[in-house]
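A.B. asks: Sharing a model prediction with you, sequence too.
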Amino acid sequence: MADLRSDDLVLIACSGGPDSLALASVAAFFARRGTVRVGAVVVDHGLQQGSADIAKRTAAILQSLGLSPVEVRAVQVFEGQGPEAAARTARYAALEAAADQHGAAMVMLGHTLDDQAEQVLLGLARGSGTRSLAGMPARRQGSSGVQYARPFLSLRRAETVEICQLEELRPWLDPTNQDPQFARSRARYRVLPVMEAELGPGIAESLARSARILSQDADYLDELAQRAYRDLVEFSPNRDELLLAEEALRQLAPAIRQRVLALAVTEMAGSQPSFERLLAAEALLNRRGSAGPVQLSGGVSVYRLSRAVLAQDSKQPAKYGKLVVRRDS
């Protein structure tokens, strides 16, 4: 909390579980010392019977710790994503809204080293890239500008349980955390224990350490990609198309080139494309076979101008030799 002033408000995102309740208890200690103001948000996802009562009970515990303001935000979890992703989307929207309403300088999350290890393991299972394997950042900025912090990323889950015991707090144990239908639950209660037994202790710490190393690598590659993107990017007059010079793209290392293409997609309001879609876009640079368009993600596609089109339309020379990224109507 060194970068916070005494009049800054920090909101604790608290589910009532041992991790977030322990974090609230530690934060309350700093609040009592006058280091910072601390409040809390309890998000009721409404996915379990009695969730409103659990949220109300959690809010009462937080108020007893001296946190203020404390509020419960009920959210609607929309279908269309997996259940975990949909709940996460709804939860962060509620946290952003609460931070904006109360003028909070920071929202703190109770993720632990164990959560980080599970995140990395799931990323490996999905075949994810460097950024995903870097796990959860200790600090990040939300869409509304609020800062998110995870001060417990170096703490084991068992240690948060001990904090709750010492403070005589009774956390709520979410039964879905042990539900085998969720990949994270299987990683936590089945996969990681087997890895510890077969490969020796310290697996969780090793995975979390890998996340820290990969986070540094990903930050550096992202910085290089941002520079290359700024040098290459052009826009059509009405900004409905984004152009990237093919030859300059070919000169980039694959790790940078793919990031530049992904930046172009998000610039055109698309979502992060998969590795396979990025490879398909890169194939256009070979100037063999199809000139596209290649569908990327979120309604964004990319194509290159063929010589045949150039011969038919004299207005197209400005696009020749460039990949054209567009938002499909």
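C.D. replies: All right, it came through fine. Residues are numbered from 1 along each chain as shown.
A.B. asks: Please count neighbours and contacts with C-alpha atoms only from this point.
C.D. replies: Fine.
A.B. asks: In this structure, where's the longest strand?
C.D. replies: Counting residues, the longest strand found in the chain (DSSP state E) is strand 37-44.
A.B. asks: Strand 37-44 and the next helix-or-strand element following it, what's the angle between them?
C.D. replies: Downstream of strand 37-44, the next assigned helix or strand under DSSP states H and E is helix 51-64. Here helix 51-64 points in a direction 170 degrees away from that of strand 37-44 (axes from the mean of the first three to the mean of the last three CA atoms, to 10 degrees).
A.B. asks: Alongside the first one, take a look at this:
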Amino acid sequence: MDNETQGGPDPAAPAAAHGRSATARPVRLPETPAVLALRHAVRDWLVRFRPAGSTVAVALSGGADSLALTAAAVAEAATVDALVVDHRLQAGSEEVAATAAATARALGCRSVRVLPVEVNGPGGMEAAARTARYDALGRARGELPVLLGHTLDDQAETVLLGLGRGSGARSIQGMAPFDEPWGRPLLNVRRQTTRQFCADLGLVPYEDPHNLSPEFTRVRLRTEVLPLLEDVLGGSAAVALSRTAELLREDNAALDEFAAELLVRAEFGGAGLSCAVLAGAAPAVRRRTVRAWLLARGVRVVTGAHLRAVDDLVVAWRGQGGVAVSGGERGTRLVVVREHGRLTLARATG
């Protein structure tokens, strides 16, 4: 069950420190370079994505990034609701969540909710924790966007993870500043800046031991790979990776628009997609069109191998059989086939 607390105004409350008494009055922030950098980042995000209102929720873990984001959001937004997810993966996690909640109240959040979750499911602990966290935040946010404390350094790590998957431009475009309902105002802010922000305010961030555990790929990227790249490339690797992600998001958005137009033309005239119309398009646009068509029809995952095989049905047709893709009800599978010059999706048993 969620634990909800409300903070009441206390004009006599001192500047916030970790775990001080609750107050709804926002603390006065010092005008240090780190504080100004975060305030400008949050302000720019609000102007860009919340012109009709500036009430937001913030996902607060108690770490430096989310603490700094919460304080900056309270200073820039009209009202802020803090959502603290307790993954319950370590002894004492309840106390960590309670301390983060107390800090949120001291910083001036309108309300604070602690969200205990159960972490289980496929993909290992890291993936299961992420799923549980986002599910809890999604249920608790109401109609508000949820601000997340992902920084430029997190973006660089995400791009490297995508490169390792080797699944194309979409996998290395990184995280978007706003992917409804998730907002990321700090994607151009370095992790060291959020730490300095906390130091400037006297906040003591929680140091999650999982963030130093080498069993997680992202941790090894953070502690081994990126420092080496920064050394080899003269300290510019994380910034360059983040810039690459931003450029790729712009390119992907344009290609998605072209693919949407092609899909309309390819679907005209009958069931499925016209191979003649698809064949006349650039490969990148054609494959995006097929991918969108498959996802819209219940295919759960579209891999690069799927797209290459389906593309061969269009441009390298030799009478070959259909291409099995994921999806379908139990006991059946979905198969893309070419019939009478059109791609259709059929169900096969077995």
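C.D. replies: Happy to help now that I have it. Not measured: the values here are computed from a predicted model.
A.B. asks: Mind checking the TM-score on these two?
C.D. replies: Laid over one another, the chains give 0.85 as their TM-score (TM-score structural alignment, normalised by the length of structure 1), with 297 aligned residues with a CA RMSD of 2.0 Å.
A.B. asks: Which residue numbers in structure 2 does the longest strand of structure 1 align to?
C.D. replies: Using TM-score structural alignment, strand 37-44 of structure 1 lines up with residues 79-86 of structure 2.
A.B. asks: average gap between that stretch and structure 1?
C.D. replies: Superposed on structure 1, stretch 79-86 of structure 2 shows a mean distance to its aligned partners of 0.9 Å (mean CA distance after the TM-score superposition for structure 1).
A.B. asks: Which single helix of structure 1 contains the most residues?
C.D. replies: Once structure 1 is assigned using DSSP state H, the helix that runs over the most residues is helix 203-232.
A.B. asks: Give me the buried positions along that helix.
C.D. replies: 203-205, 207-212, 214-215, 218, 221-222, 224-226, 228-229 (16 or more other CA atoms under 10 Å).
A.B. asks: can you give me how far that helix is from the chain middle?
C.D. replies: Relative to its chain's centre, helix 203-232 of structure 1 lies at 14 Å (CA atoms, centre = their mean, to the nearest Å).
A.B. asks: quick one: contacts for Ser111 of structure 2?
C.D. replies: Applying CA atoms under 8 Å, 6 or more residues apart in numbering, we find Ser111 of structure 2 in contact with Glu4, Thr5, Gln6, Gly7, Val80, Asp81, Ala82, Arg105.
A.B. asks: Now do the same for it: its match in structure 1.
C.D. replies: Superposed on structure 1 with TM-score structural alignment, Ser111 of structure 2 falls opposite Pro69.
A.B. asks: Could I get the contacting residues of Val324 of structure 1?
C.D. replies: Neighbouring residues of Val324 of structure 1 by CA under 8 Å, 6+ apart: Glu241, Leu242, Leu243, Leu244, Val302, Tyr303, Arg304.
A.B. asks: Now name the helix or strand holding the equivalent of Val299 of structure 2 over in structure 1.
C.D. replies: When structure 1 is aligned by TM-score structural alignment, Val299 of structure 2 is paired with Gly270. Gly270 of structure 1 is part of no helix or strand when elements are defined by DSSP H and E.
A.B. asks: Can you tell me the closest non-neighbouring residue to Gly270 of structure 1?
C.D. replies: Gly298 (4.3 Å; CA to CA, 6 or more residues apart in numbering).
A.B. asks: The one you found sits in which helix or strand?
C.D. replies: Applying DSSP H and E, one finds Gly298 of structure 1 in no helix or strand.
A.B. asks: just the one 10 residues further on next, same as before
C.D. replies: For Ala308 of structure 1, the host element (DSSP H and E) is helix 307-312.
A.B. asks: what's the neighbour count on the aligned partner of Arg286 of structure 2 in structure 1?
C.D. replies: Under the alignment (TM-score structural alignment), Arg286 of structure 2 pairs with Arg257 of structure 1. The number of residues packed near Arg257 of structure 1 is 21, by other CA atoms under 10 Å.
A.B. asks: Verify the contact between Arg257 of structure 1 and Leu249 for me.
C.D. replies: Yes - counting by CA atoms under 8 Å, Leu249 is a contact partner of Arg257 of structure 1 at 6.2 Å.
A.B. asks: With adjacent residues omitted, what lies nearest to the residue mapped onto Ala73 of structure 2 from structure 1?
C.D. replies: If you follow Ala73 of structure 2 across to structure 1 using TM-score structural alignment, you land on Ala27. Once flanking residues are discounted, Ala27 of structure 1 sits nearest to Val38: 6.8 Å by CA to CA, 6+ apart.
A.B. asks: What is the burial count for the one you found?
C.D. replies: In terms of burial, Val38 of structure 1 registers 28 neighbours under the definition other CA under 10 Å.
A.B. asks: What is the aligned counterpart of Glu250 of structure 2 in structure 1?
C.D. replies: In structure 1, the residue matched to Glu250 of structure 2 (TM-score structural alignment) is Gln216.
A.B. asks: Relative to Thr112 of structure 1, how far out is that match?
C.D. replies: 19 Å (CA to CA, to the nearest Å).
A.B. asks: what do you get for Ala59 of structure 1?
C.D. replies: Relative to Thr112 of structure 1, Ala59 of structure 1 is positioned 22 Å away (CA to CA).
A.B. asks: what are the ranges of the helices in structure 1?
C.D. replies: Applying DSSP H to structure 1 gives helices spanning 18-32, 51-64, 83-102, 113-126, 130-133, 157-166, 183-186, 192-199, 203-232, 246-251, 254-267, 275-283, 307-312.
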